[in-house]
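*Asks:* my questions are about this predicted structure, shown below with the sequence.
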Amino acid sequence: MTIAFLIAALVVVVTPGAGVLYTVATGMGRGRRAGLLAAVGCTLGVVPHLVVALVAVAAFLHTAAPAFQALRYAGAAYLVWLGWTTLRDRGAWDPEATRPAPSARQVVTGAVLTNLLNPKLTIFLVAFLPQFVGADDPQRLLRMLGLGSVLMVLTLVVFAGYGVLAGTVRDQVLVRPWVSTWLRRGFAGSFLAMGAALALTR
């Protein structure tokens, strides 16, 4: 493993995407525990993409238009649904609200789906991991698995930081109704924009 890989992987993980957005929105809307659970779920959502990348089926998904299109539209629809539910769910953004919080299973499932339905993650792993493994390395598959595992650990640590930070500032931020309203709309709009961008991906 090289310092170059660690730096590149850290940059990739820290860069905001659908997983980061889901984790921060969950932490902000539901608190630190939910933010941590979202981080765990997003990390688990990387596993299927890593497996696909390792067995090189991702090349098939990329070239077989129907398979890729189906996954792409499913991911886009899910992001749009997240945007719509975030826009409608005012209770989660009210620290005084008494409505029951979602279960741990619901939070983790939502996080897993956020990453699972993102076909760009598979294509990214296929393009990213081989750059740090020699083409003639007899242990190439094993080394890619190791690098992918490190990437998942970084994802968990960074996303947990996002979730805890969002949950920590939640009460200080959401006591201002106008801030709460615009944050909720901002997260909803971001989910909708990501869904639209994914649907238009070629």
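*Replies:* Structure's in. What do you need? Numbers count the residues shown, from 1 in each chain.
*Asks:* C-alpha only now, for contacts and for neighbours.
*Replies:* Will do.
*Asks:* stretch 168-182: end-to-end distance?
*Replies:* Across stretch 168-182, the straight-line distance between its terminal residues is 19 Å, by CA to CA, to the nearest Å.
*Asks:* quick one: residue 68 from residue 117, how far?
*Replies:* Here the criterion is CA to CA. By it, residue 68 lies 11 Å from residue 117.
*Asks:* higher neighbour count, those two?
*Replies:* residue 117 (22 against 17; other CA atoms under 10 Å).
*Asks:* and here is the other one:
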Amino acid sequence: MSVEFFITSLFIVVTPGTGMIYTLLITLRRGLRMGVLAALGGTLSILSHMTAAALGVAALLHASAMAFQMVKFAGVAYLLFMAYRMMKDKEQFDPDQLKGDEPHKKTAVGVMRDGILLNLLNPKLSIFFLAFLPQFIDINTTSPLADMVVLSAVFMAMTFVVFAMVAAAAASVRDKLLSQPQVMTWLKRGFAATFVALGAKLALTQR
């Protein structure tokens, strides 16, 4: 496993994306425990993209414009739904409702489900891993699939650690933010706008 793989993977993981934004959001709303579950959901979603790359599904998405567009716009719709749900629910960033570490509505399963779906419905990730991982597999190896699984596991571990660190950092300032309702209101709007922006970015994504 090369140093180049670790450096490249770390650069990819620390670049803010849907999974990291969602982890930050859930931590501020629900506390560290739920934030870590959001990080786990975002990490588990990577497993599907790794599997798709290993099985060649990513190649199918790359070859079929219709399949790519269907998955892509399902992802766009889900991102816009998250933004709409955030703005509609007045309790999402209500300091009185968010004190403590327990969710007032969303369960642990719901947090992980959204974390998985937000990244799962991005076909570009499957295609990315199809192009990314093979670069770090020895052409002389006798088991390229096994090597791909190992690289995928390392990438997922790095992703979870970074997301968990983001959750811990957000949890450390959560109480201070909850004491400032005006800041929480702007955070709510900011996260909603971020999901809309991520949806627009995904909509403009080409194969």
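*Replies:* It's in. Since the model is a prediction, treat every value here as computed from it, not as a measurement.
*Asks:* now the terminal residues of stretch 128-147 of the first structure, how far apart.
*Replies:* Taking CA to CA as the measure, stretch 128-147 of the first structure stretches 10 Å from start to finish.
*Asks:* residues making contact with that stretch?
*Replies:* Outside stretch 128-147 of the first structure, the residues within contact range by CA atoms under 8 Å, 6 or more residues apart in numbering are 1, 2, 5, 50, 54, 148.
*Asks:* same question for stretch 75-88 of the first structure.
*Replies:* 114, 117-119, 184-185, 187-192, 194-199.
*Asks:* kindly indicate whether the residue nearest the centre of the second structure is helix, strand or coil.
*Replies:* Nearest to the mean C-alpha position of the second structure, counting by CA atoms, centre = their mean, stands residue 19 at 1.8 Å. Using DSSP: H, G, I helix; E, B strand; the rest coil, the structure places residue 19 of the second structure in helix.
*Asks:* quick one: which of the contacts of stretch 128-147 of the first structure has the most company?
*Replies:* Highest neighbour count within these, by other CA under 10 Å: residue 50, with 25 neighbours.
*Asks:* and the helices in the second structure, which stretches?
*Replies:* Using DSSP state H, the helices assigned to the second structure run over residues 3-14, 18-30, 32-55, 57-63, 65-88, 95-98, 108-120, 123-132, 144-178, 181-203.
*Asks:* any buried residues in the shortest one, and which?
*Replies:* Within helix 95-98 of the second structure, the residues that qualify as buried by neighbour count (16 or more other CA atoms under 10 Å) are 95, 98.
*Asks:* now the last one
*Replies:* Along helix 181-203 of the second structure, these residues count as buried under the neighbour rule (16+ other CA under 10 Å): 184-185, 187-188, 191-199, 202-203.
*Asks:* who's in contact with residue 188 of the first structure?
*Replies:* 82, 83, 84, 85, 86, 87.
*Asks:* hang on, the earlier thing: ok, so of the buried residues of helix 181-203 of the second structure, who is nearest residue 11 of the second structure?
*Replies:* Lowest distance from residue 11 of the second structure to the buried residues of helix 181-203 of the second structure (CA to CA) belongs to residue 198, with 19.1 Å.
*Asks:* distance of the equivalent of residue 148 of the second structure over in the first structure from residue 131 of the first structure?
*Replies:* With TM-score structural alignment as the criterion, residue 148 of the second structure lines up with residue 144 in the first structure. To residue 131 of the first structure, residue 144 of the first structure is 10 Å away according to CA to CA.
*Asks:* quick one, which of those two is more surrounded?
*Replies:* Counting neighbours by other CA under 10 Å for residue 144 of the first structure and for residue 131 shows that residue 144 has the greater number, 22 against 11.
*Asks:* how near is the residue sitting furthest away from the middle of the second structure to residue 147 of the second structure?
*Replies:* When each C-alpha in the second structure is compared with the mean C-alpha position (CA atoms, centre = their mean), residue 140 comes out farthest, at 33.6 Å. The spacing between residue 140 of the second structure and residue 147 of the second structure, counted by CA to CA, is 11 Å.
*Asks:* all set, thanks.
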